[in-house]
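[1] quick one: sequence plus predicted model below, questions after.
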Amino acid sequence: MNCFVPFVVFLQAYRGSVRPFVSFNAKHDAEFLHKAMKGIGTDEDAILMILSARSNDQRQEIKAAYKKAYGKDLVSALKSELGGLFENLIVALMTPPVLYDATKLHKAIKGAGTDDDVLIEILASRTGEEMKDVIKVYKKEFGSKLEKDVCGDTSGYYQKLLVILLQGAREEGIDEDKIQKDAQDLYEAGEGKFGTDEEKFITILGNRSFEHLTEVFDAYKKIANTDIEESVKGETTGNLENLMVAIVKCVRSVPAFFAESLYKSMRRAGTDDDTLTRIMVSRSEVDMLDIRACFKKTYGSSLYTTIQEDTDGDYQKALLYLCGGND
């Protein structure tokens, strides 16, 4: 499998590791979870078995059935019984995907300092429609506009590119007439001049479709004799560089982008559990099978084995369920 292909390929079939459970019964699952948390001690394996084997839509149905049967919020009940990293992961699984993204963005902006890694990851990788849904949920949940909050925490060209991505308005398809011109414009904005025309980079990387940009990057390499990613790194710095590089990587392959992020989250001094949990949960119903394949192809070891080496306990078991198997 070639990891570096346009993201459109991955839309052709369901590529998530978590699928809707076939013989689903929300009432039965709610009863099962109630028994797992009733009395002294908690049956974490039972909780894990149910929630990791259900789609997010099914988990929302279980949540509703639980409240109807027992008059309690299921997430609150789970929080009172669980702890640590396992609790964080289970709560994440119980959160609708759009709300999960909105919550992560809010925390990234409103927490102590700005978590630019989260901003960059979500805004660079989500589709336009996904971002529009996140913006609506963000306003409803937190009472403020996401764009306003992002602008309050960022500045300069980095802020401009984030705002463009927040519009979720990339052009569609490939414009054959623009491919060569866009490639030439990028070259003249960076490698081909003294200094850098950041505005030109922002306009092209922020507005063109992924399919179109794939063609532009190929044309750029012929003009500049170097990859666009290397040019971006040479012409920009800091968060702007990180955001542009993330966009380039997502254009080439969203699964490969996440495979690299997962690898870095586990192969540094101490595991970055926030990133590990966020990606494993948010991609489990999207493209985890492709992320897994890219991980194995790029790093020579399976994602499953790497998770085993870097985590433990119920938290590890949950991550391995979300991984969907060992390559």
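    Structure's in. What do you need?

[2] make it CA atoms for all contacts and neighbour counts henceforth
    Noted.

[3] in stretch 31-42, what counts as buried?
    Using 16 or more other C-alpha atoms under 10 Å as the test for burial, stretch 31-42 gives 32-34, 36-37, 42.

[4] so which of the residues you listed sit within helices?
    32-34, 36-37 (DSSP state H).

[5] looking at those residues, which is nearest residue 295?
    residue 33 (33.6 Å; C-alpha to C-alpha).

[6] which one of the ones in helices among the buried residues of stretch 31-42 is nearest residue 183?
    residue 33 (55.8 Å).

[7] got another, please set it beside the one above:
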Amino acid sequence: MPFTPQQYRAFAQQMFIAIKGLGTDEQALLNVYNQCTTEDIVQIARMFTGCYGFEMDAWVKGDVSGNFGKIMVGCSKPRYSYWATQIHKAVAGLGTDNMALIELVILADEQDIKAIRNEYFRLFKADVQEDIKDDISKNADWARLVKAWWSSFRYERNNVQNDAMTLYKAAKGAGTDEQVFIEMLCTTTVSEYKQICESFKLQFKKDLRDTIISEFSGKSEYCYLLAHDFLIDPAKAVSFAMYKAIKGLGTRDRTLVNCTVLFRDRYRDKVPAYYVAYGNLASDFKGDTSGWYEKTLLQLWRVQ
């Protein structure tokens, strides 16, 4: 339920006081963000400018730093403006950040993709799909799935058992038929994909997820697993992305920041529960981060 204009005014005042004083009141900032969705914060930012004549995200950016600052600034921007900007950064820098690009594309549903496309064009006067296509390998398995995911066309295939068999055959023997996996991941509906997974396990006594692990490696394994998990439940995919960010070779802060900015208000109730398959989210935050960055992750994901 949206807040009233008076409540948005009160939040804007809290933000102003937290930043304006001698030294930033980080906890006061967190208290506001912890109560609000991204859409709420956009309204607070509008109220902030209306009351004080300053852009709220510029004020926040000028007062906080590090990964804590990146989350605070990111959360003060409209969701799809942030999302489009992060994709642009992933493809426009010196060398594509392939891991970031995989996550930013695969964690988007069809409505997200439409909104990102529009916002990307508004911000950068370019077609996001073309920028992605031009910047990544034409042959890597993960790149083919990323491009296909952006053009997903889901429909009722009405062939669950045969689709499960087709996936099994694609993984059987020497070499993997990646095209079959791409087609299944990008044309089945969510409900039908879950049925295919159940049929696969019933027929072949093996999880389809485990089959993906055995057939792919490196970035491709990560990309296909992320797509698989997303179709089971987007929160499951976000949980997996955060686990890989924490437990990889060094903490991948970009993933943790992006997942927190984009999804903490969508999947906050589910992600910690899915993360139990890998460990304890609060303990892993505490073990891999510190200071206000740690406190922000713990509070915005509501884990202690």
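    Good, I have the coordinates. The structure displayed is predicted, hence computed values, not measured ones.

[8] and the TM-score between them?
    TM-score for the superposed chains, counting by TM-score structural alignment, normalised by the length of structure 2: 0.88, backed by 302 aligned residues with a C-alpha RMSD of 2.4 Å.

[9] let me know the closest of the ones in helices among the buried residues of stretch 31-42 of structure 1 to residue 169 of structure 1.
    Among those, and counting by C-alpha to C-alpha, the member closest to residue 169 of structure 1 is residue 33, at 42.0 Å.

[10] counterpart of that closest one over in structure 2?
    Here residue 33 of structure 1 is matched to residue 15 in structure 2, going by TM-score structural alignment.

[11] same question, residue 75 of structure 1
    By TM-score structural alignment, residue 75 of structure 1 lines up with residue 57.

[12] the match of residue 33 of structure 1 and residue 31 touch, don't they?
    No - when contacts are counted by C-alpha atoms under 8 Å, residue 15 of structure 2 is not listed as touching residue 31 (9.6 Å).

[13] re earlier: name the nearest of the buried residues of stretch 31-42 of structure 1 relative to residue 231 of structure 1.
    Proximity of the buried residues of stretch 31-42 of structure 1 to residue 231 of structure 1 (C-alpha to C-alpha) peaks at residue 33, which lies at 52.9 Å.

[14] report the contact partners of that closest one.
    Residue 33 of structure 1 sits next to 46-47, 50 when contact means C-alpha atoms under 8 Å, 6 or more residues apart in numbering.

[15] 10 Å instead?
    27, 42-44, 46-51, 62, 66, 74, 77-78 (C-alpha atoms under 10 Å, 6 or more residues apart in numbering).

[16] element containing the match of residue 75 of structure 1, please.
    Per DSSP states H and E, residue 57 of structure 2 falls inside helix 56-63.

[17] what's the answer for residue 2 of structure 2, then?
    Per DSSP H and E, there is no helix or strand for residue 2 of structure 2.

[18] list the contacts of it.
    Counting by C-alpha under 10 Å, 6+ apart, residue 2 of structure 2 touches 8, 36-37, 39-40, 43.

[19] and for residue 193 of structure 1?
    Here residue 193 of structure 1 is in contact with residue 187 (C-alpha under 10 Å, 6+ apart).

[20] let's verify it: helix, strand, or coil?
    Judged by DSSP: H, G, I helix; E, B strand; the rest coil, the three-state class of residue 193 of structure 1 is coil.

[21] separation between the residue nearest to residue 142 of structure 2 when sequence neighbours are not counted and residue 52 of structure 2?
    Distances taken as C-alpha to C-alpha, 6 or more residues apart in numbering put residue 220 closest to residue 142 of structure 2, at 4.3 Å, once the chain neighbours are dropped. Separation of residue 220 of structure 2 from residue 52 of structure 2 (C-alpha to C-alpha, to the nearest Å): 49 Å.

[22] residues near the residue opposite residue 272 of structure 2 in structure 1 once aligned, how many?
    Mapped onto structure 1 by TM-score structural alignment, residue 272 of structure 2 lines up with residue 292. Residue 292 of structure 1 has 25 neighbours, counted by other C-alpha atoms under 10 Å.

[23] surely residue 292 of structure 1 is in contact with residue 304?
    Yes - if you go by C-alpha atoms under 10 Å, residue 292 of structure 1 and residue 304 touch, sitting 8.2 Å apart.

[24] who touches both of the two?
    Counting by C-alpha under 10 Å, 6+ apart, the contacts common to residue 292 of structure 1 and residue 304 are 323-327.

[25] ok, and the most crowded of the residues you listed?
    For those, neighbours tallied by other C-alpha under 10 Å; top is residue 323, 24 neighbours.

[26] quick one: contacts for that residue?
    16-18, 280-281, 283-284, 288-289, 291-292, 303-304, 307, 317.

[27] can you do 8 Å?
    Contacts of residue 323 of structure 1 by C-alpha under 8 Å, 6+ apart are 17, 280, 284, 288-289, 292, 303-304.

[28] trace it over to structure 2, please.
    Match for residue 323 of structure 1 (TM-score structural alignment): residue 301.

[29] gap between residue 139 of structure 1 and residue 106 of structure 1?
    10 Å.

[30] neighbour count: these two, which is higher?
    residue 106 (21 against 13).

[31] can you pull out the helices in the stretch 151-300 of structure 2?
    160-171, 178-187, 190-204, 208-215, 218-232, 234-247, 253-267, 271-275, 281-288, 291-300 (DSSP state H, counting those that start in this stretch).

[32] how about those helices in TSV, adding distance to residue 72 of structure 2?
    Shown next, in TSV, are those (distance: least, C-alpha to C-alpha, whole Å):
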stretch	distance to residue 72 of structure 2
helix 160-171	43
helix 178-187	34
helix 190-204	33
helix 208-215	35
helix 218-232	26
helix 234-247	18
helix 253-267	8
helix 271-275	20
helix 281-288	17
helix 291-300	9
